[in-house]
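In: Return a 3D structure for these sequence lines:
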Amino acid sequence: MTKAIMLQGTGSDVGKTVLVAGLCRLAANRGLAVSPFKPQNMSNNAAVTADGGEIGRAQWLQSLAARVPPSVHMNPVLLKPQSETGSQVVVQGRVVGAARGRDYQALKPQLLGAVLQSFEQVSAGRDLVIVEGAGSPAEINLRAGDIANMGFARAAQVPVVLVGDIDRGGVIASLVGTHAVLDPDDRAMVSGYLINKFRGDVSLFDDGIAAIGRFTGWPCFGVVPWLKQAGRLPAEDSVALEKLASGQDAPLTIAVPLLPRIANFDDLDPLAAEPMVSLVYVRSGERLPADASLVILPGSKSTITDLEALRTEGWDRDLAQHIRRGGRIIGLCGGYQMLGRSIDDPDGIEGAPRRVEGLGLLEIDTVMAPEKVLRNSRARSLEHDVALEGYEIHLGRTSGTDCLRPMVEIDGRPDGAVSADGAVMGTYLHGLFASDAYRRSLLAGFGIEGGATDYRRSVDAALDGVADELARLLDPRWLDALLA
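Out: Prediction:
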């Protein structure tokens, strides 16, 4: 029989994703057939699976940690926020529609069957499944019809380990408070807890552990410090971007406007890992830095809305000045669409039907179309003549005279566009910066030596590092029982 454990958080962004990834790699390194699973995820960072569906990129990372191919069943419900109140709903890899928050609460009970079916699929032939919750089970106002936390745990009879983030403060209250608000049957699913993101002398928290035990009766399975290796892993969602420093002092500055609906921003992680590059995320109210040599417009879940936000910030004027100073711009997916003359949404895919003016930096026009392109791709940079691997995940068809100068070839067909002077370019291909050869050639064009790091191998090594740390830090009795 397949064993399973579920990590739920006392809140969002407590570090569950990394802990699940680390435990998956630890189990895989010990010879177990292990798989990750997340019943419901909310993220605009998506990955394409081999069967042509989409899942959260966090589950893609966890599948890499488990050394198993990513599957749509690892994340059967994916919510992709399109506005402050509504999200696109993806079930078992396919878009089934959009829903506002209150409407989705009514829809959740109908999705439990698909979630349990996917859990059965993921569990088949596995020794262990490590499940990640979403948000917190303490959000008892959302408990009715829940499929993300205790609703799933109870339906699938999977024991729960709570994760508390001590770095944000109040971890004792968050754990004790969670115990207090859970109903008795939900509370009975909790087998213990982990403390995450600890700084300093762990023995100073001994009294804290004793206090939590007195109030809850739950055992502590370990106190995990800030894991250095975790910083080398792709971040799950844009919450992490808000906490990033604006960059480091380095010879080359690359600026990235932090769009409200930024998507698939882990495209940029390989550049952030370059020691000679200062990758600056430009927040609302800030100007694009005048010393930036390259600006990257990232992907977006709501291209037209993000284009309007870009203009509201005045970043369109900053981009025009950047070009006049001799700077370069690369647009990825939605960012590529923004660079053109117009974006037409006749079917109202992103809201009311409308046609808006683009930035006019590329001679292209985009028409939104209801059919979503989802595929993993092999490609080639035409500028640098190097091989690329990546994926496409977009709505819309783009055409225009600058498309006669494509940026890349994807599976033998031209994609993207380059301006006549070569200063502005864009593509629908995600993942091109992960190519060490492409990064090396790109940075060399700015007089910077880079691309020496095998980025994909460095991510794999970081997963091993996290696994080794967890093996050292967690309660060996609990860990040995889990991985037996």
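
In: alpha carbons only for contacts and neighbour counts from here, please
Out: Will do.

In: what are the ranges of the strands in the stretch 201-350 of the chain?
Out: Residue ranges of the strands in the stretch 201-350 of the chain, as given by DSSP state E, counting those that start in this stretch, are 220-225, 252-257, 262-263, 277-282, 294-297, 299-300, 328-332, 342-345.

In: May I see those strands organised as a markdown table, with distance to residue 426 added?
Out: A markdown table is the format used below for the strands of the stretch 201-350 of the chain (distance: least, C-alpha to C-alpha, whole Å):
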| stretch | distance to residue 426 |
| --- | --- |
| strand 220-225 | 40 |
| strand 252-257 | 14 |
| strand 262-263 | 16 |
| strand 277-282 | 19 |
| strand 294-297 | 9 |
| strand 299-300 | 11 |
| strand 328-332 | 4 |
| strand 342-345 | 15 |
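
In: For the comparison step, fold the sequence that follows:
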Amino acid sequence: MLQGTGSDVGKSLLTAGLCRLFTRRGLRVRPFKPQNMSNNAAVTIDGGEIGRAQALQARACRVPPRADMNPVLIKPHSDTGAQLVVGGQVWGQAGAGDYQRLKAGLLPEVLAAFARLGAEADLLLVEGAGSAAEVNLRAGDIANMGFATAADLPVVLVADIDRGGAIAALVGTWAVLPPEERARIKGYVVNRFRGDPTLFTPALDVIAAHTGLPCLGIVPWFAEAALLPAEDAASLATRPGAPGRPLRVAVPRLPCIANFDDLDPLAAEPDLGLDLVPPGRALPGDADLVILPGSKATIADLAFLRAQGWEIDLAAHLRRGSRVLGICGGYQMLGRRITDPLGVEGPAGASVEGLGWLEVETEMAAAKVLRDSHGVDHLGRPVRGYEMHMGRTFGPDAERPLVILDGRPDGARSVDGRVAGCYLHGLFASDSFRAGFLSTLRPGRAEGEAWEPRIEAILDRLADHLADHLDLARLAAIAGL
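Out: Sure, this is the predicted structure:
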């Protein structure tokens, strides 16, 4: 089990790289994360949903994603509330305090999922959540040491040296854990190192003096990690932009932004600058396209968008003749009205005006749509991806669908074609659609690299990178191989 000294230290990508590395060596490998908190989710082959990072790890293992790989998924829709997904299906809503009382009762389901995966695997690579040092949350824990103890797992700590304080993070984590949990830790990895690793050599003696733990590797910075799906929105704050490129796409960074890896294929285009606009800054006036992304809380994020003045920026953007595309929650925002009769997102009976640039309305429903989908866009270009939503959208502009999925119309286009939206996540991963859509913004541009082969190549290079910098023999021994 890989546990972190903090959130966003790179556990997910280290796990994905190790999944690919050991899979290439002929082992049956499966990823597992007992509890995840993320609005970046993926549809599974068995009709559920799991964290996007676990879907990437499954891909690294060359197996389809399954609900058992992430049996508890927490999808925040406010600072203190979240949708709880158990076994791949929506369980209900829970506040932070409610979940602390609930989580211990979820351990049997988590252990059962772990056992089912273990029955078909030579190696299970387990990813912790957040920090192993969160001893204030230890009662009933199923995310870190609570699960490691219940499943009797050896643990490797991961620290991120790029953010600073790696020595203190490792020693401090060790210091706050009780002796029986310390005994589970077999070593540590220092991740995201820049510069000369020999400069860190004296630190190894300091860490060993305080903990007795061996270093299992110092992993240099892997720049291509930015092109792989991120675990959660924490990565967006540090995602670099690309100013000065001829094609500019702006995306407002909404508080409950979801499934934002929809944007990854755009970020990889060499002539495209993707601007994730933070709160407090206006949407750029020179953007060729504004994308309203998915949202876990469409009504709340729409109110936030208006409070930021982004609705005014969007109106000016359209007056200049530019275009707007909405995906899932962003599509819902573009319509005339959003209603929530059952209280799916908040108080029952809520009804708010949308932005009104598409002649459609959305009604939230109790049943969540979860499915892989494929088809064509309105010009016949192939598309594929997945749907994950609790809204049903209808109206005159829906008679001009953006895509046809498995024979069903989905999405809508305005009469002039400058405003469009749909429910299909992964739209831009379809190379012909992406190339054709972007060429309408900048005619004559060269097509970018094929997206899916690129992800496969990055996973292979990540595995090679880890093979060069980790003590694999020692890791294999720790895992009992």
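
In: How alike are these chains, TM-score-wise?
Out: Put the two chains on top of each other and the TM-score (TM-score structural alignment, normalised by the length of the second structure) is 0.98; 478 aligned residues with a C-alpha RMSD of 1.0 Å.

In: Among the strands of the stretch 201-350 of the first structure, single out whichever gets nearest to residue 49 of the first structure.
Out: strand 262-263 (17.0 Å; C-alpha to C-alpha).

In: Mind giving me the packing neighbours of the closest one?
Out: Other helices and strands packing on strand 262-263 of the first structure, by 3 or more C-alpha pairs under 8 Å, 6 or more residues apart in numbering; DSSP states H and E, are strand 299-300.

In: counterpart of the strand it packs on in the second structure, which residues?
Out: Under TM-score structural alignment, strand 299-300 of the first structure corresponds to residues 294-295 of the second structure.

In: cool, and stretch 227-235 of the first structure?
Out: Against the second structure, stretch 227-235 of the first structure falls on residues 222-230 (TM-score structural alignment).

In: Same check on stretch 209-217 of the first structure?
Out: Using TM-score structural alignment, stretch 209-217 of the first structure pairs with 204-212 in the second structure.

In: likewise stretch 166-173 of the first structure?
Out: Using TM-score structural alignment, stretch 166-173 of the first structure pairs with 161-168 in the second structure.

In: got the contact list for the matching stretch?
Out: If you take C-alpha atoms under 8 Å, 6 or more residues apart in numbering as the criterion, stretch 161-168 of the second structure is touched by 159, 160, 190, 191, 192, 193, 194, 203, 207.

In: so which of those is the most crowded?
Out: Comparing those by number of neighbours (other C-alpha atoms under 10 Å), residue 159 comes first, having 29 neighbours.

In: what's downstream of the helix or strand harbouring that one, the next helix or strand?
Out: Under the criterion of DSSP states H and E, residue 159 of the second structure resides in strand 155-160. Sequence-wise, the next helix or strand downstream of strand 155-160 of the second structure (DSSP H and E) is helix 166-176.

In: if I've got this straight, residue 54 of the second structure is in a strand?
Out: No - the assignment for residue 54 of the second structure (DSSP: H, G, I helix; E, B strand; the rest coil) gives helix, which keeps it out of a strand.

In: For residue 238 of the first structure, which of the strands of the stretch 201-350 of the first structure is the nearest?
Out: strand 262-263 (7.4 Å).

In: I would like the residues contacting the closest one, please.
Out: By C-alpha under 8 Å, 6+ apart, the residues outside strand 262-263 of the first structure that reach it are 44, 45, 46, 238, 298, 299, 300, 301.

In: Find me the equivalent region of that strand in the second structure.
Out: So strand 262-263 of the first structure sits over residues 257-258 in the second structure, by TM-score structural alignment.

In: in the stretch 101-250 of the second structure, which spans are helices?
Out: 107-118, 145-151, 166-176, 179-182, 201-211 (DSSP state H, counting those that start in this stretch).

In: mind putting the ones you listed in a markdown table, distance to residue 392 of the second structure included?
Out: Listed next are the helices of the stretch 101-250 of the second structure as a markdown table, based on distance: least, C-alpha to C-alpha, whole Å:
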| stretch | distance to residue 392 of the second structure |
| --- | --- |
| helix 107-118 | 31 |
| helix 145-151 | 38 |
| helix 166-176 | 46 |
| helix 179-182 | 48 |
| helix 201-211 | 55 |
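
In: wait, which of those helices is closest to residue 325 of the second structure?
Out: Of the helices of the stretch 101-250 of the second structure, nearest to residue 325 of the second structure by C-alpha to C-alpha is helix 107-118, at 38.4 Å.

In: circling back to that earlier point, so for the match of stretch 166-173 of the first structure, what gets flagged as buried?
Out: Using 16 or more other C-alpha atoms under 10 Å as the burial criterion, the residues of stretch 161-168 of the second structure that qualify are 161, 166, 167.
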